[in-house]
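>>> Test case, fold it:
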Amino acid sequence: MHILIIEDDEDFRLELAGLLRSSLYRVTALTRFDHIAGQISAVSPDLILLDLNLPGQSGFDVCAEIRRSSDVPVIFVTGRADASDEVTALLQGGDDYITKPFPPALLLAHITAVLKRTGRGEEEPVLEHRGAALDLARGCIRYRDASADLTKNELKILACLFRHKGRIVSRTELVEYLWDNAVFLDDNALSIHVTRIRGKLEGLGLSDFIRTKRGMGYMI
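The predicted model follows:
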């Protein structure tokens, strides 16, 4: 699922992006707030987190503009707790409204509920390759009738390789992907994690599933 953040507070925007990426969402965050509708169309998100107080226009207007051409779910995320603002947000086409501050788990629950309600989160996030199924929701990999649980870091490493199956992913690219998703591994730690993953894969009967291309990186 791809989530778009429209929030002009940089610190809060980065915090939101980190939370969502650590929960295995794909994230785009706007840093320009002109021609917002065109930017939304260009990235085609599955859900939008929208602030009310934006430079030069209100979130109400942005939502109304979105609704003229798209039914993408919109959750207002704002510090404005007035009931009349919430009513206006919903009347303008918003799907949900949550006020700051909030526990991270509450926002994630709202996102999950909206995605399910709008029919965009019904399918389980499962990536497949060579008969193996990487279940992002349950944090495990399955092969035939067996499965192995993965740590958060192992899951994200495999998710990157699955999403780039058929091509070499350099170690640098993999480390940068992990950093973007709030996993801070150095080169040595990456090697250790890949070794552990290989051990779990071999236990399932998946020998040589991750191939090392010497001097280049990994490939599945």
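
>>> Every contact and neighbour count from this point should use C-alpha atoms.
Noted.

>>> what's the residue sitting nearest the centre point of the chain in contact with, if anything?
The structure's the chain has its C-alpha centroid closest to Tyr25; by Cα atoms, centre = their mean the separation is 1.1 Å. Taking Cα atoms under 8 Å, 6 or more residues apart in numbering, we find Tyr25 in contact with 1-3.

>>> Make JSON lines out of these and add neighbour count, distance to Leu115 and secondary structure.
As requested, those are exported to JSON lines (neighbours: other Cα atoms under 10 Å; distance: Cα to Cα, whole Å; DSSP: H, G, I helix; E, B strand; the rest coil):
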{"residue": "Met1", "neighbour count": "13", "distance to Leu115": "9", "secondary structure": "coil"}
{"residue": "His2", "neighbour count": "16", "distance to Leu115": "11", "secondary structure": "strand"}
{"residue": "Ile3", "neighbour count": "23", "distance to Leu115": "11", "secondary structure": "strand"}
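
>>> What is the neighbour count of Ile192?
By the measure other Cα atoms under 10 Å, the count of residues near Ile192 is 11.

>>> Assign a three-state SS to it, would you?
Three-state assignment for Ile192 (DSSP: H, G, I helix; E, B strand; the rest coil): helix.

>>> what separates it from Gly199, distance-wise?
Ile192 is 11 Å from Gly199, where distance means Cα to Cα, to the nearest Å.

>>> same check, this time on Glu15
Glu15 is 34 Å from Gly199, by Cα to Cα.

>>> Next, the structure of the following sequence, for comparison with the previous one:
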Amino acid sequence: MYKIMIIEDDKKLQELVRSHLEKYGYQTCTVEDFSNIKKEFIKNSPNLVLMDINLPYYDGFYWCRDIRTVSKVPIIFISARGSDMDQVMAIENGGDDYITKPFSYDLLIVKIKGVIRRVYGEYSESTHAEVFEVDGLYMHIHQNVIEYNNRKVELSSKEFLLLYSLLKNVDQIVSREELLEILWNDIDFVDDNTLSVNITRLRKRLEEIGIADAIETKRGQGYRLVNNWGKTLG
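Sure thing, here's the model as predicted:
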């Protein structure tokens, strides 16, 4: 069952859309705090977002860009603003489709089905899993979020890349050179201190979800992620 997040501050329309989607078997969630939509998005982890443009605090274009920093989840704009420029801006800011109010619910369902089929179904260009899991520790790939025992925390992109590499090689040593190469890009200067700082931060993030003392430092070699959480669950 696909979960759809409805980001609409008009409560009446929000409930009408929600009711209609649930009739078609979709799970839905809505925003409670319009001042931090990104946080609400991460908490709910939807498969698709319906986004209004005129919202409190910041407009939908802003929140679309903000969500795009943590996820590639499809976003369909729904707005009374029907100009060509608004539709262009929606796409340029990371949107996948655009529906102008007022709209028919049949059109809405067709648009949703088309996007889901393209992103998750038979027309999907990607076969990569959305979630990587080892013994109950989940990494939400397109969100930079990790989860364990129903506790979630958001990582920076560097922290996420480090953990992904360590988790793929769980209980094995990953060399400092390999980890430094993962952190390197054309913009940031990376050295041993950068690696050490990010490892320290990653340890703290793991502790926040209840996994302590999992990353071992192997002097002169690198780091090892020890699966002590799997033993706890087992």
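
>>> Centroid-wise, who is the farthest residue in structure 1?
Residue of structure 1 lying farthest from the centroid, by Cα atoms, centre = their mean: Ser84 (31.1 Å).

>>> re earlier: hmm, which of the contacts of Tyr25 of structure 1 are common to structure 2?
Comparing the contacts of Tyr25 of structure 1 with structure 2 on both residues aligned by TM-score structural alignment, their matches' Cα atoms under 8 Å, the contacts found in both are 1-3.

>>> Do you have the helices of structure 1 handy? List them.
Using DSSP state H, the helices of structure 1 run over 10-22, 36-43, 59-67, 83-91, 104-117, 152-163, 171-180, 187-203.

>>> Do you have the strands of structure 2 handy? List them.
3-7, 27-30, 48-51, 75-79, 97-100, 131-134, 137-140, 145-148, 151-154, 173-175, 215-218, 222-225 (DSSP state E).

>>> Have a look at how far, on average, the fifth one is from structure 1.
In the superposition against structure 1, strand 97-100 of structure 2 averages 0.4 Å from its aligned positions (mean Cα distance after the TM-score superposition for structure 1).

>>> That strand packs against which elements?
If you count contacts as 3 or more Cα pairs under 8 Å, 6 or more residues apart in numbering; DSSP states H and E, strand 97-100 of structure 2 packs onto strand 75-79, helix 84-92.

>>> at 7 Å instead, please
strand 75-79 (3 or more Cα pairs under 7 Å, 6 or more residues apart in numbering; DSSP states H and E).

>>> Same question for the first one.
Counting contacts by 3+ Cα pairs under 7 Å, 6+ apart, the secondary-structure elements packed against strand 3-7 of structure 2 are strand 27-30, strand 48-51.

>>> hang on, the earlier thing: of the kept ones among the contacts of Tyr25 of structure 1, closest to Gly94 of structure 1?
Nearest to Gly94 of structure 1 out of the kept ones among the contacts of Tyr25 of structure 1 is Ile3 (Cα to Cα; 15.0 Å).

>>> Please list all residues in contact with the closest one.
25-28, 45-48 (Cα atoms under 7 Å, 6 or more residues apart in numbering).

>>> Go again with 8 Å.
For Ile3 of structure 1, counting by Cα under 8 Å, 6+ apart, the contacting residues are 25-28, 45-49.

>>> What about these, which one has the most neighbours?
That'd be Ile48 among these, by other Cα under 10 Å, with 26 neighbours.

>>> Tell me the spacing between it and Arg26 of structure 1.
The gap separating Ile48 of structure 1 from Arg26 of structure 1 is 12 Å, by Cα to Cα.

>>> Give me the aligned partner of Glu147 of structure 2 over in structure 1.
Alignment note (TM-score structural alignment): Glu147 of structure 2 has no counterpart in structure 1.

>>> need the contact list for Glu147 of structure 2.
Glu147 of structure 2 neighbours (Cα under 8 Å, 6+ apart): 137-140, 153, 209.

>>> Let's see that with 7 Å instead.
137-139, 153.

>>> again with Glu216 of structure 2
Counting by Cα under 7 Å, 6+ apart, Glu216 of structure 2 has contacts 223-225.

>>> could you redo these as TSV and give each row distance to Ile42 of structure 2 and neighbour count?
Listed next are the contacts of Glu216 of structure 2 as TSV, based on distance: Cα to Cα, whole Å; neighbours: other Cα atoms under 10 Å:
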residue	distance to Ile42 of structure 2	neighbour count
Tyr223	29	20
Arg224	28	20
Leu225	25	21
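
>>> quick one: which of these is nearest to Tyr105 of structure 2?
When the contacts of Glu216 of structure 2 are ranked by distance to Tyr105 of structure 2 (Cα to Cα), Leu225 comes first, at 48.9 Å.
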